[in-house]
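In: Sharing a model that was predicted from the sequence below.
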Amino acid sequence: MSSPTQPRTYPHGVPCWVDTEQPDVDAATAFYGALFGWTFTDKMPPDAPGRYVVASLDGQDVAAIASPPDGSDGTPEWITYVAVDDVGATAGAVAADGGVLLSGPETVGPPGRMASVQDPQGARFRLWQAGTRLGAQRVNEPGTWNFSNLLTPDPNRALDFYGPLLGWELDPALGAGMFRVPGYGDHLAHTIDPGIFERQEFAPPGFADVAAGVAAVDGPARWDVAFSVADRDESAAAAERAGGVVLSTSENEWTREAVVRDPQGARPTLSQFAPQEWG
């Protein structure tokens, strides 16, 4: 029987963590602290060459803000990590599936091992083999990571890469916009969410296995990271007060969303779960 106090774990192929590398870590913590109510803990020694600051909500890890590697001059972005059982084996298969291994695998101390990857269409993400850092411990509620969505010009080509590498499937019964990891729902039911199937009785079979989203877009492929908020408009206004810019707003059958640009250039999505409320 699962316990509500047990840690959240992530099986192979399921996105498990998000972070962002920002030139001014203190400025980033000020922005996201004001936006989401996060508190922060530096995880690197004071004499380390860089910083890795873990964000928490009510004492549970939700995301992180890091300083960029030496020589990095790209625009900051939110990075999605995907859990794997063996980062060496998975990283070794990246090129065969058409992707590029950008760095690693490398051990980052007790937290775990990682590798940076670029998919065949240019979207970057990371593989994560957990050690002491299992992944985000609080999700899908205001102020926490909600979902990662692959924005790509060719979803079918993307599946040709992510399917063999991570075991992802696209099920027509769920619609074209949802990657599923078979067995993920069973994992949740046996660990931290015993009522998931009863709560999702309205949904088609396989809905509990959904692990990531995919959408066809023009332009370069990238991973978009969405955070839950209680009220899109209030959170968008809070982002502006903290120095961000609202780039766009949208509504659909289930959510009200805003894409914002933080003061250093990263573009998270703010997502309010509001089925039909916008109409």
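Out: Here it is on my side, so go on. Residues are numbered from 1 along each chain as shown.
In: can we go C-alpha only for contacts and neighbour counts from here?
Out: Fine.
In: Pretty sure residue 187 sits in a strand.
Out: No: counting by DSSP: H, G, I helix; E, B strand; the rest coil, residue 187 is not found in a strand; it is helix.
In: Next, work out how far apart it and residue 61 are.
Out: According to C-alpha to C-alpha, to the nearest Å, residue 187 and residue 61 sit 20 Å apart.
In: Buried residues in stretch 243-263, which are they?
Out: Under the neighbour-count criterion of 16 or more other C-alpha atoms under 10 Å, stretch 243-263 has 244-246, 249, 251, 255-263 buried.
In: So which of the residues you listed sit within helices?
Out: Judged by DSSP state H, helices contain none of the buried residues of stretch 243-263.
In: which one of those residues sits closest to residue 210?
Out: The shortest gap between residue 210 and any of the buried residues of stretch 243-263 belongs to residue 255, at 16.8 Å (C-alpha to C-alpha).
In: Do I have it right that that closest one meets residue 269?
Out: No: judged on C-alpha atoms under 8 Å, residue 255 makes no contact with residue 269 at a distance of 11.4 Å.
In: Endpoints of stretch 140-153, how far apart?
Out: Counting by C-alpha to C-alpha, you get 27 Å between the two ends of stretch 140-153.
In: So which residues make contact with it?
Out: Contacting residues not belonging to stretch 140-153 are listed as 15, 18, 35-38, 57, 62-63, 80, 121, 123, 136, 138-139, 158, 212-230, 271 [C-alpha atoms under 8 Å, 6 or more residues apart in numbering].
In: Buried subset of the residues you listed as a PyMOL selection?
Out: Of the contacts of stretch 140-153, the buried ones go into a single PyMOL selection, burial set by 16+ other C-alpha under 10 Å:
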select buried, resi 15+18+35+36+37+38+57+62+63+80+121+123+136+138+139+158+212+213+214+221+222+223+224+225+226+227+228+229+271
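In: Among the contacts of stretch 140-153, which are located in strands?
Out: Assigned to strands by DSSP state E, the following of the contacts of stretch 140-153 qualify: 15, 18, 57, 62-63, 80, 212-216, 222-228, 271.
In: What residues sit buried inside the helix or strand encompassing residue 236?
Out: For residue 236, the element it lies in under DSSP states H and E is helix 232-241. When burial is assessed from 16+ other C-alpha under 10 Å, helix 232-241 yields the following buried residues: 232, 233, 235, 236, 238, 239, 240.
In: of all the residues you listed, which comes closest to residue 67?
Out: Among those, and counting by C-alpha to C-alpha, the member closest to residue 67 is residue 239, at 21.2 Å.
In: Which residues are in contact with the closest one?
Out: 31, 34, 35, 245, 246, 260, 262.
In: hey, where'd the strands end up in the stretch 51-200 of the chain?
Out: For the stretch 51-200 of the chain, applying DSSP state E, counting those that start in this stretch gives strands covering 52-57, 60-66, 78-83, 100-107, 112-118, 124-130, 145-152, 169-170, 178-180.
In: one more structure, for comparison:
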Amino acid sequence: MARRTSYTAGTPNWVDLTTSDLAGAQAFYGAVFGWSTREVMPGFYSYFVDDDGAIVAGLAELNETQIARGMPPSWSMYVSVDDVAATADRARELGGTVVFGPEAIEETGALAAVADPQGAVVLLWQPAPFAGAEVVNGPGLWSWNDLQTPDPEVASPFYEALFGWTTAAIPGADGVYRTIGHEGRNIGGIMRAPAGVAHPYWTVYIGVAELDATLERIGAAGGQTLVEPMAVPAGRFAVTMDPQNAILCLVESHEYDD
């Protein structure tokens, strides 16, 4: 698989895990997906890398400020932008909130975290020069994202205006799910959150070749299956939780058969 060196503005480009136990997360994701880690900011940030040495995601430990705010272990999604400060300002104009930044990361890029009007947080990334995940969309790789929110139709306009996305209701879904399109292809979805979800959030999906076998590895490594495998037009998916309680979705797609 060819390695990516760039993402156009408005394209999701990176995911990372912020956790309460670095060693535990390294062991779990190594056992489940075969990932190893490469420290890039000593004591602060590492990359998950696959068997070929390609960068697939990020890993950081919850800091004192995040813990004080009650932030749980979680996966986050980033979207590539040309100007992080201007995009953060635009998020404010659209009714969102700037949660963090913008802040420059030396010799890497600049980031900010913004919350949509319903409170779901997405991160903005301006590459300089780090573009994001080097490989995507395959087994053991980041492959999809969904926004879990009480009202997909209400949430959609914010993202359409901020990133230039298009969203469309799935026929027959009764408003439960909308696809997200960008530059002629589907890149994610917006889903009506199940009852009991108190706060909207973005979910990260990792592709797998064999969903049932992956769920067995997750259980053996100390994780849990929260939603058993379900069939969708693209294949099957499941929702899991790692040992530190970060939610991670899996998707077994027909596109991975090759």
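Out: Cool, the structure landed. A quick note: this is a predicted structure, and the numbers were derived from the prediction, not measured.
In: rewinding a little: of all pairs in the buried residues of helix 232-241 of structure 1, which one spans the longest distance?
Out: It's 232 and 240 that sit farthest apart of these, by C-alpha to C-alpha, at 12.4 Å.
In: Can you get me a residue count around the alignment partner in structure 1 of residue 20 of structure 2?
Out: Aligned by TM-score structural alignment, residue 20 of structure 2 pairs with residue 23 of structure 1. Residues near residue 23 of structure 1, counting by other C-alpha atoms under 10 Å, number 17.
In: With neighbour numbers in mind, choose between residue 187 and residue 61 of structure 1.
Out: Ranked by neighbour count (other C-alpha under 10 Å), residue 187 of structure 1 and residue 61 place residue 61 first, with 23 against 17.
In: That one reaches residue 139, doesn't it?
Out: No: Residue 61 of structure 1 is beyond contact range of residue 139, at 9.5 Å (criterion: C-alpha under 8 Å).
In: What lines up with residue 222 of structure 2 in structure 1?
Out: Aligning on TM-score structural alignment places residue 222 of structure 2 opposite residue 243 in structure 1.
In: Quick check: that match vs residue 77 of structure 1, distance?
Out: For residue 243 of structure 1, the distance to residue 77 of structure 1 - C-alpha to C-alpha - is 17 Å.
In: what does residue 171 of structure 1 give?
Out: From residue 171 of structure 1 to residue 77 of structure 1 the distance is 29 Å (C-alpha to C-alpha).
In: So between these two, which is more surrounded?
Out: residue 77 (22 against 16).
In: count of residues packed around residue 19 of structure 1?
Out: Residue 19 of structure 1, neighbours per other C-alpha under 10 Å, totals 20.
In: The helix holding residue 236 of structure 1 vs structure 2, mean deviation?
Out: Taken over the aligned residues, the distance from helix 232-241 of structure 1 to structure 2 averages 0.5 Å (mean C-alpha distance after the TM-score superposition for structure 1).
In: So what angle separates the directions of that helix and strand 222-228?
Out: Computed by axes from the mean of the first three to the mean of the last three C-alpha atoms, to 10 degrees, the angle separating helix 232-241 of structure 1 from strand 222-228 equals 110 degrees.
In: Quick one: distance of helix 232-241 of structure 1 to the chain centre.
Out: Centroid separation for helix 232-241 of structure 1 versus its chain: 21 Å, with C-alpha atoms, centre = their mean, to the nearest Å.
In: same check, this time on stretch 171-186 of structure 2
Out: On C-alpha atoms, centre = their mean, the centre of stretch 171-186 of structure 2 falls 17 Å from the chain's centre.
In: same check, this time on stretch 161-179 of structure 1
Out: From the chain centre to the centre of stretch 161-179 of structure 1 is a distance of 17 Å (C-alpha atoms, centre = their mean).
In: buried ones in it?
Out: Across stretch 161-179 of structure 1, burial judged by 16+ other C-alpha under 10 Å covers 161-163, 165-171, 174, 177-179.
In: so how far is the first residue of that stretch from its last?
Out: Length of stretch 161-179 of structure 1, first residue to last, C-alpha to C-alpha: 12 Å.
In: which residues touch it?
Out: For stretch 161-179 of structure 1, contacts defined as C-alpha under 8 Å, 6+ apart pick out 12-13, 84, 90, 93-94, 97-99, 119-120, 159, 180-182, 204-207, 210-215.
In: What subset of these is buried?
Out: The neighbour-count criterion (16+ other C-alpha under 10 Å) marks 12-13, 84, 90, 93-94, 97-99, 119-120, 159, 180-182, 206-207, 210-214 among these as buried.
In: Excluding covalently adjacent residues, which one is nearest to the match of residue 20 of structure 2?
Out: Once flanking residues are discounted, residue 23 of structure 1 sits nearest to residue 67: 5.8 Å by C-alpha to C-alpha, 6 or more residues apart in numbering.
In: how about the strands of the stretch 51-200 of structure 1 in JSON lines, adding distance to residue 197 of structure 1?
Out: Output for the strands of the stretch 51-200 of structure 1, formatted as JSON lines (distance: least, C-alpha to C-alpha, whole Å):
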{"stretch": "strand 52-57", "distance to residue 197 of structure 1": "27"}
{"stretch": "strand 60-66", "distance to residue 197 of structure 1": "24"}
{"stretch": "strand 78-83", "distance to residue 197 of structure 1": "23"}
{"stretch": "strand 100-107", "distance to residue 197 of structure 1": "36"}
{"stretch": "strand 112-118", "distance to residue 197 of structure 1": "31"}
{"stretch": "strand 124-130", "distance to residue 197 of structure 1": "27"}
{"stretch": "strand 145-152", "distance to residue 197 of structure 1": "19"}
{"stretch": "strand 169-170", "distance to residue 197 of structure 1": "19"}
{"stretch": "strand 178-180", "distance to residue 197 of structure 1": "15"}
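In: Structure 2: which residue goes with residue 92 of structure 1?
Out: With TM-score structural alignment as the criterion, the equivalent of residue 92 of structure 1 in structure 2 is residue 89.
In: same thing with residue 44 of structure 1?
Out: Checking with TM-score structural alignment, residue 44 of structure 1 has residue 41 as its match.
In: show me the contacts for its match.
Out: Under the criterion of C-alpha under 8 Å, 6+ apart, residue 41 of structure 2 has no contact partners.
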